[in-house]
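[1] What would the 3D arrangement of this be:
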Amino acid sequence: MIRKLLIANRGEIACRIIRTARAMGIATVAVYSDADAKALHVRSADEAVHIGPSPAAESYLVGAKIIAAAKQTGADAVHPGYGFLSENADFAQAVIDAGLIWVGPRPASIRAMGLKDAAKQLMRSAGVPVTPGYDGSDQSVERLTKEAEAIGYPVLIKAVAGGGGKGMRKVDAPADFAAALESCRREAKASFGNDEVLLEKWITSPRHIEVQVFGDAHGNVVHLFERDCSLQRRHQKVIEEAPAPGMDAATREAICAAAVRAAKAVDYEGAGTIEFIADASEGLRADRIFFMEMNTRLQVEHPVTEEITGVDLVEWQLRVASGEPLPKRQDELSINGHAIEARLYAEDPAKGFLPSTGRLDYLLFQDGGRVETGVEEGDAISPFYDPMIAKLVAWGKTREEANDRLFQMVSSVEIWPVRSNAGFLSRTLEHPDFENAILDTGFIAERLHSLIPPEAAEDHVWQRAAEAALLDVVSDNEGLAGFRLNSTPKISVTLSHNGETRTLPFEPAVAGSTSYHDDQRVLVFDYGSTYEFERGARGTGQASAADGAILAPMPGKVIAVDVVEGQAVTAGQRLMVLEAMKMEHALTAPFDGVVEGLSVSAGAQVQVEAVLCTVVPGASEK
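    Next up, the predicted model:
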């Protein structure tokens, strides 16, 4: 058995691995960048080694530093978690060559499944159904354009080395293909160092179904049933569940058997996931489910599988890496109940889901389910990494019970001043279509307007703020001669929020919200959303965009500038693209006008609210 384990990762997955390792009596080593010097995973591990500056490219993605840290601390194994170097075959081989145990599949298996085009070809030969499309070696624009036309629009462009929605675009019409291809290639090159793509037919009513597989060094491969990951935004999973709603026994047997064949085709060891796309226009059917890709690592959403099977997948990883056979046979695995997971991100749905960074001055999770997190109150959300705050997981005997429990967990989240998507998640979980399992990958995009909480507080939130602001006064009988709780309140408070000022009376027992207050402000937490009120009429301090100033919405890197000084632009025209937290954000013109004061070029690093340029209305082109 492994004695000391180095976790080549950070955040919640590092904390998750540390927890299981400790329960198994395995010592743990954390690695950290400058930004993570005081992070929870560093505080949780038995030892920690600094590996470089904050950017991942100079720390978590430098394999030599991680191997050196393992040698320095006497670790005998390396667990890569997910993301970063977890699917890097060269790093896996380097770990093995250094005499260390690699907690993951063989490098050859990673290579076989690492490129989507080669993986699809391999799956065809193994009898696994694949999505119709083009995965050839001719990557010329002319050939790809021709193949897209042959497939028929809409088509999906996917980076062959991609993952997590990076380098992926749906194209609805031929006129949009060239621009989408260029954007895909640029994003893929930046994220994976490889700009090659493949094309797939866009599936009608698509559902994202994946199967958890596990292999060992003794030739055993099992599946641990399926998960439904259809609720996505920009191809990033948001809510996952197991088992998949509407999956009958025959279809489950077919898809899980195909997943096992896929794993055996590459002599797979360790935890892996076979991802399928299902045409669910007539429900889930075995003949309409196609292989997409294999993730040769542990998945973010693995907790829902653990919840319905009673298996600790990290423990299985460590045992298999130590040479042990799989702890259970296929006939010893079964589904018990239902589990749903929601990804809580530091982002602002009201502002286009822009990432929100900074210190978590206030953070509270209510009991009721499983919380996987890499932060505590007082920690910071860094602009250098994925903005996940936590994964909230609920189990129930039925899907309805699991959903009710998760809704209670999500709607009671309290976070400040970092913004989160908790309110968005709450609205999604209680949406009638989600409750009735009417799912596909377009679920969020098609209902987005109804899922985003209002940026301005509703009346009941205002009243809750007033109640909180006046509660101390009401509780203090001194100075309130003749005041009785059963009588009409005679006191009021003036509050400001989102550019509006109201004077409100005390009305106790407003249900559905919780609050926090001090001398300057009142915070109301309402079904996952947080609203700030200032005491008195102090104003909002918000800047107006009417002057045409284009500000950086967050710290990031300018990766494309589409305009020049003096150029005439129209409302909505893209001016430049900012990359931050692994996502591209297009900045557009607020109205017709001319670009002035252009202060950045491609490659520039900018800070939040930096003025990048100004669009001046009514001017003539220079």
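[2] Only C-alpha atoms from now on, for both contacts and neighbour counts.
    Fine.
[3] where along the stretch 201-350 of the chain do the strands fall?
    206-215, 221-233, 236-242, 270-279, 289-295, 338-345, 347-348 (DSSP state E, counting those that start in this stretch).
[4] which other helices and strands contact the last one?
    To tie it back to what came earlier, the one meant is strand 347-348. strand 354-355 (3 or more CA pairs under 8 Å, 6 or more residues apart in numbering; DSSP states H and E).
[5] Centre of the chain to the strand it packs on, how far?
    How far strand 354-355 lies from its chain's middle: 12 Å, per CA atoms, centre = their mean, to the nearest Å.
[6] now stretch 269-278
    18 Å.
[7] quick one: residue 586 from residue 352, how far?
    11 Å (CA to CA, to the nearest Å).
[8] actually residue 12, sorry about that
    Using CA to CA, residue 12 is found at 25 Å from residue 352.
[9] In terms of neighbours, single out the busier of the two.
    residue 12 (22 against 10; other CA atoms under 10 Å).
[10] Was I right to think that one contacts residue 371?
    No - using CA atoms under 8 Å as the test, residue 12 is too far from residue 371 to be in contact (9.6 Å).
[11] one more, for comparison:
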Amino acid sequence: MTEPLKSVLIANRGEIALRVIRACKELGIKSVLAYSEADAQSLPVQLADQAVCIGPAQVAQSYRNAQAVISAALAYKVDAIHPGYGFLSENADFAALCEDEGVTFVGPASDVIRRMGDKIEAKKIARRAGVPTVPGSVGAVSEYREALAIANEVGYPMLIKAAAGGGGRGMRVVETAETLERDLAEIMSEAETAFGDPSVYIERYLTDIRHIEIQVISDGETVLHLGERDCTAQRRNQKLIEESPSPALDDTLRRGLSEAATALCREVGYRNAGTVEFVFDNIDRTYYFIEMNTRIQVEHPVTEMVTGLDLIKMQLQIAGGQPITLTQDDVRLNGHAIECRINAEDPQNGFAPSPGVVGAFRAPGGFGVRLDSHVQAGYAIPPFYDSMIGKLICWGNDRDEAIERAIRALDELVVDGIITTADFHKEILRSTKFSHGHFNTAFVAELLAARVG
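    Now for the predicted structure:
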């Protein structure tokens, strides 16, 4: 066991930076925030113990500038760097740089990030751990004949995916053999351009699916699963609403998913917080591993609300060498939680970004309501970053109560001066399919199409 962390550099912005600052304060850890020029007046800068500007607004020169971040960490002599999510959080080279410089990276080891970030390698690891994977290629596919042989085995439609892709990018559905050769060449070219890696793999395309993930946390010895999150309400592969528990699972399926996730963690020697993602086939009610996110997730508060555990604190404690003191039997899932991602976007205009200055701002409150946001009245939303301005998380004794509480809280939320997705979230929550829990990843697109029709 090493000494607990005394100081942490937070290499991120917005609500996740604020979330880590608050956890640091409660643990007696000094927080140093690395920020860009565009975020100089932000709430995280105001609340951190210290703040250091690491570059201009452009992420390549600030939040994704590994050398600028590590230089700030060394200059302020911090014990560790918390990367939040996005930016450098799943960058194996940056984690290795931290290791080389003797600064603790709050996350798994660089080799684990690298292996799990390669979707082809991750799939091989999952298979070794006995975790079911979507039928398809075992390794990378680089030529048409190989792709055609796999297609003949898997069948159409099938999915070509960039090995280094993520966030819904680098994927293409192939409907027939006639377009396979062209589709393969184009997606490989796109993968090379977008991710610097032309590697692709092929999977059966499942048409009626849910997206379900298991939150895990490990100190390298003890591996805990903390229940699932259902992230099926998506638009263009981007999550909009997450909830726990999933309305689609029974106890047998839930246990199978959880055991699969912990088996994968043990196989790869995982340490810190992570999320194991699965697709769940609504037709034959089976699940398949798709990837692992080796970082804290945007939607981690959903798990916190149903477990009562502070995942950011646990991350920091594990990074400081403190073992997990809980057993799996200590983890109790209570009630139901729903998270709505509030974005500065206009749903009536193709979800176009809506940056600007926030006028009046009112946060919802009351029992079971939590708003994670860095926004306040007078805050100028910069146009350089992700459009999410907050996460509304509501807890209820059951799913119906959580839904009603979320609608009530969305009604209370006021963010003047910009357009947000709050009303669209109410539309989703009030829909029959969502309230009954019978929907798939195409649900939001169908809802939008019906509105236009």
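[12] thinking again about what came up before, make JSON lines from the strands of the stretch 201-350 of the first structure and add distance to residue 406 of the first structure and mean neighbour count to it.
    Putting those into JSON lines (distance: least, CA to CA, whole Å; neighbours: other CA atoms under 10 Å) gives the following:
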{"stretch": "strand 206-215", "distance to residue 406 of the first structure": "21", "mean neighbour count": "25"}
{"stretch": "strand 221-233", "distance to residue 406 of the first structure": "15", "mean neighbour count": "23"}
{"stretch": "strand 236-242", "distance to residue 406 of the first structure": "11", "mean neighbour count": "24"}
{"stretch": "strand 270-279", "distance to residue 406 of the first structure": "24", "mean neighbour count": "24"}
{"stretch": "strand 289-295", "distance to residue 406 of the first structure": "26", "mean neighbour count": "24"}
{"stretch": "strand 338-345", "distance to residue 406 of the first structure": "7", "mean neighbour count": "26"}
{"stretch": "strand 347-348", "distance to residue 406 of the first structure": "20", "mean neighbour count": "21"}
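[13] out of those strands, which comes closest to residue 46 of the first structure?
    Nearest to residue 46 of the first structure, of all the strands of the stretch 201-350 of the first structure, is strand 270-279, at 24.9 Å by CA to CA.
[14] what span of the second structure lines up against the closest one?
    Counting by TM-score structural alignment, strand 270-279 of the first structure falls onto residues 272-281 of the second structure.
[15] Just give me the mean distance for that stretch relative to the first structure.
    Superposing on the first structure and averaging over aligned pairs (mean CA distance after the TM-score superposition for the first structure), stretch 272-281 of the second structure comes out at 0.6 Å.
[16] which residues touch that stretch?
    With CA atoms under 8 Å, 6 or more residues apart in numbering as the contact definition, stretch 272-281 of the second structure has outside contacts at 106-108, 206, 208-220, 261, 286-297, 311, 315, 318-319.
[17] Likewise for stretch 132-150 of the first structure?
    Here stretch 132-150 of the first structure makes contact (CA under 8 Å, 6+ apart) with 117-118, 120, 151, 155, 174, 177-178, 196-201.
[18] most surrounded residue in these?
    residue 197 (28 neighbours).
[19] which one in the second structure is aligned with it?
    Using TM-score structural alignment, residue 197 of the first structure sits opposite residue 200 in the second structure.
[20] what's the distance between its match and residue 369 of the second structure?
    From residue 200 of the second structure to residue 369 of the second structure the distance is 42 Å (CA to CA).
[21] Then residue 269 of the second structure?
    From residue 269 of the second structure to residue 369 of the second structure the distance is 36 Å (CA to CA).
[22] In terms of neighbours, single out the busier of the two.
    Neighbour totals were compared for residue 269 of the second structure and residue 369, and residue 369 leads with 21 against 16 (other CA under 10 Å).
[23] which non-adjacent residue is nearest the more buried one?
    Nearest residue to residue 369 of the second structure, sequence neighbours excluded (CA to CA, 6 or more residues apart in numbering): residue 394, at 4.6 Å.
[24] my read is that neighbour is in a strand, agree?
    Yes - per DSSP: H, G, I helix; E, B strand; the rest coil, residue 394 of the second structure lies within a strand segment.
[25] Distance of it relative to residue 163 of the second structure?
    Taking CA to CA, one finds residue 394 of the second structure at 35 Å from residue 163 of the second structure.
[26] Mind checking which of those two has more residues around it?
    For residue 394 of the second structure and residue 163, the more surrounded residue by other CA under 10 Å is residue 394, and the numbers stand at 30 against 26.
[27] and the counterpart of residue 229 of the second structure in the first structure, what does it touch?
    Applying TM-score structural alignment, one finds that residue 229 of the second structure aligns to residue 227 in the first structure. Taking CA under 8 Å, 6+ apart, we find residue 227 of the first structure in contact with 209, 210, 211, 212, 240, 241, 242, 243, 244, 304, 305.
[28] same check, this time on residue 336 of the second structure
    By CA under 8 Å, 6+ apart, the neighbours of residue 336 of the second structure are 243, 244, 245, 306, 395, 396, 397, 398, 399, 402.
[29] Pick out whichever of these sits closest to residue 130 of the second structure.
    residue 245 (24.1 Å).
[30] returning to that earlier point: ok, the residue nearest to residue 369 of the second structure touching residue 405?
    Yes - at 6.4 Å, residue 394 of the second structure counts as touching residue 405 under the criterion of CA under 8 Å.
[31] what lines up against residue 78 of the first structure once you look at the second structure?
    By TM-score structural alignment, residue 78 of the first structure lines up with residue 81 in the second structure.
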